Structures are given as C-alpha cells and as structure tokens.
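Participant: The following block contains a protein sequence and its predicted model.
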Amino acid sequence: MTKMKRSMTVMLALFMVVGLLLTGCSGKKEEPKNEASQADATQSNETKSNEPVTEEGSNTPTEEPVKLTWYVYSAEPKNAAAVLQKANEIIQEKINATLEFKYVNPGDYNAKMQLAMSSGEEYDIAFTASWVNSYSENANKGAYLALDDLLEKFPDLKGMLKEEIWDGARINGKIYGVPNNQIMADQPGVWLKKDLVDKYQIDPGSIKSLTDFTSVFQKIKDGEPGVSAIRFGIASAFADYYSSVVDLFAIDTKTWKVVYTPDQYTDGYKLTREWYEKGFFPQDVATLKDEASLIKAGKVFSRYSRQKPGNEAALKATNGFDVVSVVTGPAVINKGAVTSTLNAISATSKHPDKALELINLVDTNKELFNLLKFGIEGQDYTKVSDNRIEPKPDSYAMAGWMFGNEFNSYVLPGQDDNVWDQTKVLNDSAMIDPAIGFVFDRTPVENEIAQLTAINAEYLPVLSNGLEDVDKTLSALLEKRKAAGHDKVLAEVQKQLDAWRAAQQ
C-alpha cells in the first residue's frame, strides 16, 4: 500500500510539471504590474542586446579587448609593468580594452610627438598642453579629433567641468582635448628648497617683488657652490595679468586692446639677464633637457611652480625634499590654465570611441586613477587610512594632473585631509578671465602664426634665461616678427576680439 501511494505521488508531481510547462509555452504573458517594472524590463533587454557576446556560462567577452596606446610626458617609472598589468585587469573588465602607456622623457616629448604626427603613426591618446606638444597648433593641423559629439555619450565626463572650462578648451569652436580635472585656478609662484631657506634664514614672506629674489639668490650662489639658485627665468612674476592669445600677443582686458607681451616684461627680462651674469642659473641652462634629475639631486634651489593646495606635499613626493612656496600673482581661470594639461585623441586612432571611454573611466574610477598615479598598495605605498597613503622611497609615481581627475586622488603626507575641498574652494573663488570664451580663428593668418611660433621658439629661451643683451634681443625678435607678419596677426586678433565683444552685448 505504501508503494502504491509513492507511485501516485510521483504521477501527481509529473502532471503538475507538465501543466506548468504548458502554461509557460502558451501565448499569454503576464503584464508588468506598473510602468516602472515595464521600463526596467525594457532597459534590461536593451542592456543585454548591447553587451558583448560571451561564452556560455562566462562573463568574459569573446571579442578581443581593444588595445589603446597613450603617450605620456614622463620617463618610465619604476614598477610600471606591474602597475599596468593590474590596471589592465580593471580596464578590461570595465570596457574590454587594455592600455599601453608610451613613456617619453620630458626633454624629448615635443620631438617625439612631432615625429609621430608627421609620420601618420596610429596611436590613440596623447598628453598635450599650451606649453608642450602644442594643443592649439596640433588641433589646427588636424592631428587631433574633434570630441564634441563623442562627449555627449559620456555625461559624467562632460558634467565634471564647468561650461566655461570647456569653452576654454575650444579651438575654432571645437573641443579637441579633455582638460584634466585638477586645480583650474592658475596662480603663479616659485618654490624654494626648505633646508636652504632654513640654513640661510630666508624669509619667504618678505619676497614681494621680482627684485626681492636677487639677494636671496645671491646667498645661495655664495654659500652653495654646487647648487643653482634658479632653474629658469621668471620674468613675468608679479607682473599685471594679461589674457594670452597666440604666443606673445595678449589682451589687456581693462582696455580690450591687443598688446605685444614682451613690452610688459622688459624689466623682468633685464633682471633675468643680471641673474644669468651673476651665475644664478645652471651652466647648461640653454640646452638642459633633464631637469628632473638635477632637481632630485638637490642641485636646484628654486623653480617656477603653479600654486595650489597641497603643492608642497606633492613636490616633496616628486622631488624627495621639502619646499616652501612664494605666491607671485592672483588666481585666475583662463584659457591658459584650461589648456595647461589635457589629453587629446589622435586623428589616426582606430578606436576613438573606446579611447574616450578610457579617459572617462580613468576620470571616474577612483581605484584606477590612484593605481596609475601611486602604483600598487604594499609595493609602492602604504595605506594609512581610507584616503591617505605614504609612498615608499624610490617607488612608482606618476603625476596625476597629466592623465586624470585629481579630485579622486589619495592624500599624501603633509597634505591636509580636505586638500581637494580646499582646491575646489580656490577654483570657485578664482577670477574667471573675461576673455576665456574668446576663440581666435587662426585660419586667416595661419602662415604668419607658424612663422611667429618658430621665431618665438628661437628667442624666448634667450630672453627667459638671460642669455643675451635684452634690448638687442628684443629688437632682433621684433624685427623678425615684423617681417613674418606681426602687425597683420595683431590686427586680425583685434578685429576678431572686437567682433566677439560686440556679439556678447
């Protein structure tokens, strides 16, 4: 009797299963209970349809990951291979791509990038700026891809910066580079090596003008024969603010007239010349390429430095010694600040969408950003709290401002816990350059600008480092510029500036 009951139970279970299967195969479907569940269902289906095809039972895409190359303005740091291997685990998981950093010594960066672009080399991303691997020049040459449409696909990246910042990155109305989210307030200054400041009882607070540096540098020259008092000239320190346009032209936003910049810095250049004659600069200042090694060896007392909260701690991490800072001008957000550090996508990139997706990932993923900046926990640094680390000596380090969002950065020894909150306050309180939205169209004077740029490259290092008599150098510079179309470019800038101002009213 028990055996019969078991048989009936089994049969009943079978009938129930068959009934359920028949119900599932019928054309009737239960409607979602509300609009939200309908939307969730639709979104789920759309998401699945956009996902890479995977092997059954696996979350790994069957497509080969896209390999992306990124040129960076840096010698290869120690432990780089291990850091990139770990970074690629994150990158491949998140966007099915891998990253190869192409490290270039800073002294060779301009030449290397010019060669890469002129040869049509296929690469994806490159560090670019107003001061190296010229952002505006390369964009105008067609070396970089316009990003306006692509950026709309990444609202988090686009919304990370104010619209004025994006305006500052425009060339001929288009955005060709992603500004790295960092200190946007451009505040000039100079760092001084703290052990020598203490040794010679120098009061940084007493330095209120360019001439005040002379006695300070003389003390270093007299007391430290193996140390250069200054790395290169700071002729514009403490000068009035001007909005820069096309190399040596500038806008006086008080009068809205275009002026010739060296006219404002002549006194500074002459003082720089005196410093050179006194032996304050490195002996090979005219040809020096590897300043990083010189600085790390403790053979430089001072250098220009953009001011920002936590700057002293960051410089110590880079150079290995303490510094104190002297602020030499107001905090301003201008086009130069915006274009001081960007990353552009090459016009030769085969995967521009994926390249921008990588930039977006580096800017929004805190783990990845800090990995690329500080290296691997335990190997390159010790984590002492959730957001604070202590770098290990002689370990991996990369400048975060070169490739990503510094507001995701760990805090270093010597930095305040809320250093990035302070940075935001400085950004928010800084003066916005009244001309930040002015975009100069170089097309009518492209040939003249190319000639002027070459002339500047020849003469500016001479003036900035005091290598020759200032009056003779300025006279020769202006004479060559006049012959190359100086007046024509100045008139064109003024014409476009006037039209832009009229359109604002």
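Facilitator: Nice, I can see it. Residues are numbered from 1 along each chain as shown.

Participant: going forward, measure contacts between C-alpha atoms and count neighbours the same way
Facilitator: OK.

Participant: what residues are up against the closest residue to G142 other than its chain neighbours?
Facilitator: Nearest residue to G142, sequence neighbours excluded (CA to CA, 6 or more residues apart in numbering): A347, at 7.0 Å. Shown here is A347, whose contacts under the criterion CA atoms under 8 Å, 6 or more residues apart in numbering are G142, A143, Y144, L145.

Participant: Is it possible to get TSV of those that adds distance to P262 and neighbour count?
Facilitator: Formatted as TSV, the contacts of A347 follow (distance: CA to CA, whole Å; neighbours: other CA atoms under 10 Å):
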residue	distance to P262	neighbour count
G142	30	14
A143	30	21
Y144	31	26
L145	33	19
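
Participant: Check the gap between the residue nearest to G142 and L248 for me.
Facilitator: Between A347 and L248 the computed distance is 28 Å (CA to CA, to the nearest Å).

Participant: just I91 next, same as before
Facilitator: Where L248 is concerned, I91 sits at a distance of 42 Å (CA to CA).

Participant: the more surrounded of the two?
Facilitator: Neighbour count, other CA atoms under 10 Å: between I91 and L248, I91 has more, with 21 against 16.

Participant: okay, now the one to match up with it:
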Amino acid sequence: MKNMVRRMGSLLLALLLVISLTACGNTGETNKGETSGNAVTEGAGKEAAGEKPVELTMAFLIFGPVPNDLQKVNDAINEYLLEKVNCTLKMVPINASNYSQQIDLMLTSGEPLDLLADGTITAFFNYTSHASKGQLYPMGDLLEQYGQGITDALGDYVSAAAIDGEVYGVATNRDLAARTSFMCRTSLLEKYNIDPDKIKTYEDLENVFKTIKDNEAGVTPAMAGQTANGTLFDSLGLSFDTNGDQLSDMIGVLLDNQKLEVSDYYESDLCKALAERAYDWYQKGYILQDATTNQSTAEDLVKAGTLFGYFGNSKPGIEKQESALCGEDITEIILSDTLSDTQKVTGFMWSIAAGSEHPDKAMQVLNLMYSDPVFVNLLDHGIEGTHYQMVDAEKGIINYADGVDASTTGYDMGVDFEFGNQMISYIWEGDSPTLWQDLDSFNRSAVVSKAMGFQFDSTSVKTEYAAVTSVIDKYKRSLGQGTVDPNTVLPEFVEMLKKAGIDTVIKEKQVQLDAFAQTNNIQ
C-alpha cells in the first residue's frame, strides 16, 4: 500500500481518464527485454554516429514539485541517448496548474521545443487547437520511417487522434478503456454481510444505501463522483444503462456507441430517469447533502469516516490504488461493460512541435519511449541503486533503494502513465506481478465506440458552443447531484439549451461524424 501512496496525484488522474479496445492491436509486451521497434531507432542512431549530437527539448506534465535529482537522471538519460540515437534531451517538467498556458507560450514564442506531452483532457491540454493552428508537426511519414515501436505498441490506435487524416499526436500505452464502478469500504460490506458480486442494478445499490443510511450514523452512503464537481450524469449516464459515447464533451452524444447517431443527452429519457433517481437519492440522504459546496475528494471523505463509497471509472488494480488513497481496504463493485472511445485513448499523448529543428530525431527518441525498457524506466523510476532497487529481475519488480522511501527519494514524479509505453515499465512491489498483462487484457476486452478517432471541431459553431457550455455549467451539477427537482428544473434546462443553440451544435457534429465515417469506411 505504501508504494501506491507515492503515486496519489497521478493515479487520481487516471480516472481518467484515461484512459481499450477489442481490436486494439496492442502487443501487450512485458517489462522485460527490448521490443522490435527499438531496432529501428537504434539503426537510425548508428547511421548518424558520425554526426554532431543535437539537443532536444521535451516538455511534460507533473503534479508535484520538480524532483531534486532531475538533472542527475537527465544526465543518465543523455548518456544512454547519445549511444542509441546520438542526441541529448533537455527535460522540462511543468506543473499541471499552468501546463496548458506554458505550452501555448512555448509553441508561439519560438522557445526551443521538440517533444511535448499533449492530449484531449482540456484541464491540461489543447491538442486539437494546437493541431488546427499548425503548431504540431505531422507525424505520418516519421512514424513510417522511425516509429515502428510506437505502431507495434498501439496498433490501430496509433491514429486515434488523427485530424483530417494526419496524425499529430500518439497516445500513451496505458489504460485505454474504462468501466464504471462503485468503490466502497470493505469493512462495512463485511459488517452487514453484503455480497458485492450480487449488486447489479439500481435497486441493488439502493438496498445497500438504505442499510448504510439506517445503521451508520454520520456516514453518507454515496458520492456522485470522485471530486466535488462529479455528477451521476458523468459517472453513470452513458455506461450503466447503455454503452454510449460522450463524444468528448457530452454536447451531442452517442446513446449507443455502435450507432453513429448524435443525440442531445440532456433531452433523452436516460437523462430524465437518472436526474429523477439523483433527486430521490438526495431526498433519502443516500448521496452527499452538501455536494454543491463541499470541495473534498471522495477519497478524503472515506478516510475521514463520513462516506461509504463513490462512483468512478476503474481499471485493473483499482482496489489497491483506492485503498491507498482512502487509508483502508476498498472493494470495487463493477457496474458496466469496459468501454473505449476517443477521449479515453487520446487523453494523454505525445506530439512533436512544428517548430522543431530536428523532427526526425524527435521521432527516434519518441520511438524509444514506446520500445526501449531501459529508456522508459530511467524516465519512470530514475537510476537503479540510487532511486530504486530490483526485487525480482525476472518479473521486473522493484522497490525503493536501500535507505530511501517515498518521502526521501530524489526522483519520483508519479507520471509513469505519461511516458510512452507504461507496459514495459517495472512494477512496484505490492502491485500485482501480472499488472501489465491484466491491463492489456482489459484494453482488449473493451467495447470500442464506432466513433473511435473522431474529433469534433467546434469552430464553425463557436458562438453557440460557448453559449451551450455556459448553460450546462449553470444546471448540470445541481441536477446531476440531485439537489433540485428535475420535474421543474430539467425542462427549464433543456429549453435554455435550445435557446443557446444546442441543436445547431448537434447538427454540425452529426455532419462531421458522417464525414468521418465515410472517410474511414465505417458503417
């Protein structure tokens, strides 16, 4: 458990997302040895052995302070890269709080930048905007020449973020799908002899909530999401009663991810039923009563003993992750199929800046990030013997080096999922030895949206889009957390959305989705 605490910030982000696919094409490589794609990059490096080394600048997102030993690890990485591809790398970690603004500045100011973490999680990234403004280098030809390790790792999903047929960013190989689950305190399940495997329906959940409400004074049965802004629309709306696709923003969705028909979720029967259920749960005290003002995370409330459980996205290993965050044993109750869509895959990606003077060399380094375990583990874990030690070399299991722990290590950024191919990274002692195999199976088992790879460009309806977003910000949280009566507020919400122009946005999204389907021969 202690090794999971070190990764709290990054793992919270994995609600991600994040971030799996029946036809994934993911090779599921283990964390031992080198993949075939590494030979492509190494060959390119040998061809350039007589050339003067170049320095590349790589910007990436972190959630905490810059590690004290960043330069020491950067020096070790450069020693390795000089041998492999005849270049050095300047690592530029940027905190999540201002990552988007800093990257925009670097892309427009002419400041040196070659590789950058980008994506479609709008809290941190502006991938679509960067690509449309010509700020990202088209990667298609470079992938063909130098990116075999990337295509081996991602398979068909190497082009999940393509715009107008061109790839400007490649997803990191991590959890590329998600399922909806209810995470709850194991101790209370056992206390009341509740069998989690028998909880399949809303009625089953309500019976559990009633038991907790009636018998545990001061404990709220459920929270709508993992954060204060979370709503039942986000956590359950398109995954519990249907396998849908939010199409990134829920402003025009697929109620069925196997049918390319864009609908207004907020006008649907699904939304009405869920809003009514949220209100009923709120009236009965089943969900958080101060959700609209409480800023605590669900994990913090569980740790404080005032919350039984919460809804959220999950993946293999989620119980250990959430147990560490909550400070007690947590049980996952799976409520949906495993689903994958564009947003889950493209949440975290890597791009090459259009202004890079060495895009070919940038691609060679990026290829190593997906195919070379030595490079990946330097990025993820630092230097063996200094920051970590091998516990089981055959299985690739590590722990902190002697005399070092989570609070004293000089290098532990907790963003393993961000650096290329997580599945060739070492596994921390205490995690399942089969974690990466389990994650690969999880990705492969997903129901993949037919709109996988679709990116909506709202430019032509930007006025309506902004107005619709404003209306959603006003109504969604209160309706989705059950604090207002949907019989009166939901019709008002729908009417305001129509006045703002949601039908115009949905029509444009349908036009673009139809064109996407035709271009990609999707029936």
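Facilitator: Great, that's in hand. These numbers were taken from a predicted model, which means no experiment stands behind them.

Participant: circling back: for F238 of the first structure, see how far away the residue nearest to G142 of the first structure is.
Facilitator: In terms of CA to CA, A347 of the first structure sits 40 Å off from F238 of the first structure.

Participant: ditto for E448 of the first structure
Facilitator: 31 Å.

Participant: In the second structure, point me to whatever sits opposite T364 of the first structure in the alignment.
Facilitator: Using TM-score structural alignment, the partner of T364 of the first structure in the second structure is S371.

Participant: Settle this for me: that match is touching N38, isn't it.
Facilitator: Yes. Counting by CA atoms under 8 Å, S371 of the second structure does reach N38; the two are 5.2 Å apart.

Participant: Show me whatever sits in contact with both of these two.
Facilitator: Common contact partners of S371 of the second structure and N38 (CA under 8 Å, 6+ apart): G149.

Participant: So between the two, which is more surrounded?
Facilitator: Taking other CA under 10 Å, S371 of the second structure and N38 do not tie; S371 has more neighbours (32 against 25).

Participant: A146 of the first structure: which element?
Facilitator: Using DSSP states H and E, A146 of the first structure maps to neither a helix nor a strand.

Participant: Please report the distance of the closest residue to it other than its chain neighbours from L356 of the first structure.
Facilitator: The shortest distance from A146 of the first structure to any non-neighbouring residue, by CA to CA, 6+ apart, is to Y176 (4.7 Å). Applying CA to CA, the value for Y176 of the first structure to L356 of the first structure is 11 Å.

Participant: Looking at these two, which is more packed in?
Facilitator: Comparing Y176 of the first structure with L356 by other CA under 10 Å, the one with more neighbours is Y176, at 28 against 23.

Participant: for the aligned partner of the more buried one in the second structure, what are its contacts?
Facilitator: Superposed on the second structure with TM-score structural alignment, Y176 of the first structure falls opposite Y168. Y168 of the second structure sits next to A131, L136, Y137, P138, M139, A161, A162, S351, I352 when contact means CA under 8 Å, 6+ apart.

Participant: how about a cut-off of 7 Å?
Facilitator: A131, L136, Y137, P138, M139, A162, S351 (CA atoms under 7 Å, 6 or more residues apart in numbering).

Participant: The first one: which element?
Facilitator: Counting by DSSP H and E, the secondary-structure element that holds A131 of the second structure is helix 127-132.

Participant: distance from the helix or strand following that helix to the first structure after superposition?
Facilitator: Moving toward the C-terminus from helix 127-132 of the second structure, the next helix or strand (DSSP H and E) is helix 140-146. Average distance, helix 140-146 of the second structure versus aligned residues of the first structure after superposition (mean CA distance after the TM-score superposition for the first structure): 2.7 Å.

Participant: Please work out which residues of the first structure line up with helix 140-146 of the second structure.
Facilitator: With TM-score structural alignment applied, helix 140-146 of the second structure matches the range 148-154 in the first structure.

Participant: For the stretch 401-523 of the second structure, just list every one of the helices.
Facilitator: 435-444, 462-480, 486-500, 502-519 (DSSP state H, counting those that start in this stretch).

Participant: Buried deepest among those, which one?
Facilitator: helix 435-444 (a mean of 21; mean count of other CA atoms under 10 Å).

Participant: Find me the equivalent region of that one in the first structure.
Facilitator: Under TM-score structural alignment, the match for helix 435-444 of the second structure is residues 419-428.

Participant: The matching stretch vs the second structure - mean distance after superposition?
Facilitator: Mean for stretch 419-428 of the first structure is 2.8 Å (mean CA distance after the TM-score superposition for the first structure).

Participant: now that stretch, how far from the chain's geometric center?
Facilitator: Mean-position distance between stretch 419-428 of the first structure and its chain equals 17 Å (CA atoms, centre = their mean, to the nearest Å).

Participant: and if you look at stretch 309-329 of the first structure?
Facilitator: 18 Å.

Participant: Next up, the contacts around the nearest residue to T41 of the second structure once chain neighbours are set aside.
Facilitator: Nearest in space to T41 of the second structure, with sequence neighbours left out and distances taken as CA to CA, 6+ apart, is Q364 at 5.3 Å. Q364 of the second structure makes contact with T41, V85, Y146, G147 under the criterion CA under 7 Å, 6+ apart.

Participant: could these be laid out in a markdown table, adding neighbour count and distance to L479 of the second structure?
Facilitator: Putting the contacts of Q364 of the second structure into a markdown table (neighbours: other CA atoms under 10 Å; distance: CA to CA, whole Å) gives the following:
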| residue | neighbour count | distance to L479 of the second structure |
| --- | --- | --- |
| T41 | 26 | 52 |
| V85 | 25 | 55 |
| Y146 | 27 | 50 |
| G147 | 26 | 46 |
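
Participant: Sort out which one of those residues lies nearest T122 of the second structure for me.
Facilitator: G147 (26.7 Å; CA to CA).

Participant: wouldn't that closest one be in contact with V365 here?
Facilitator: No. Judged on CA atoms under 7 Å, G147 of the second structure makes no contact with V365 at a distance of 9.4 Å.

Participant: Give me the range in the first structure that the host helix or strand of L12 of the second structure lines up against.
Facilitator: Using DSSP H and E, L12 of the second structure sits within helix 8-13. Mapping helix 8-13 of the second structure onto the first structure (TM-score structural alignment) gives no aligned residues.

Participant: Please, where are all the helices along the stretch 1-150 of the second structure?
Facilitator: 2-5, 8-13, 37-47, 70-85, 99-109, 127-132, 140-146, 148-154.
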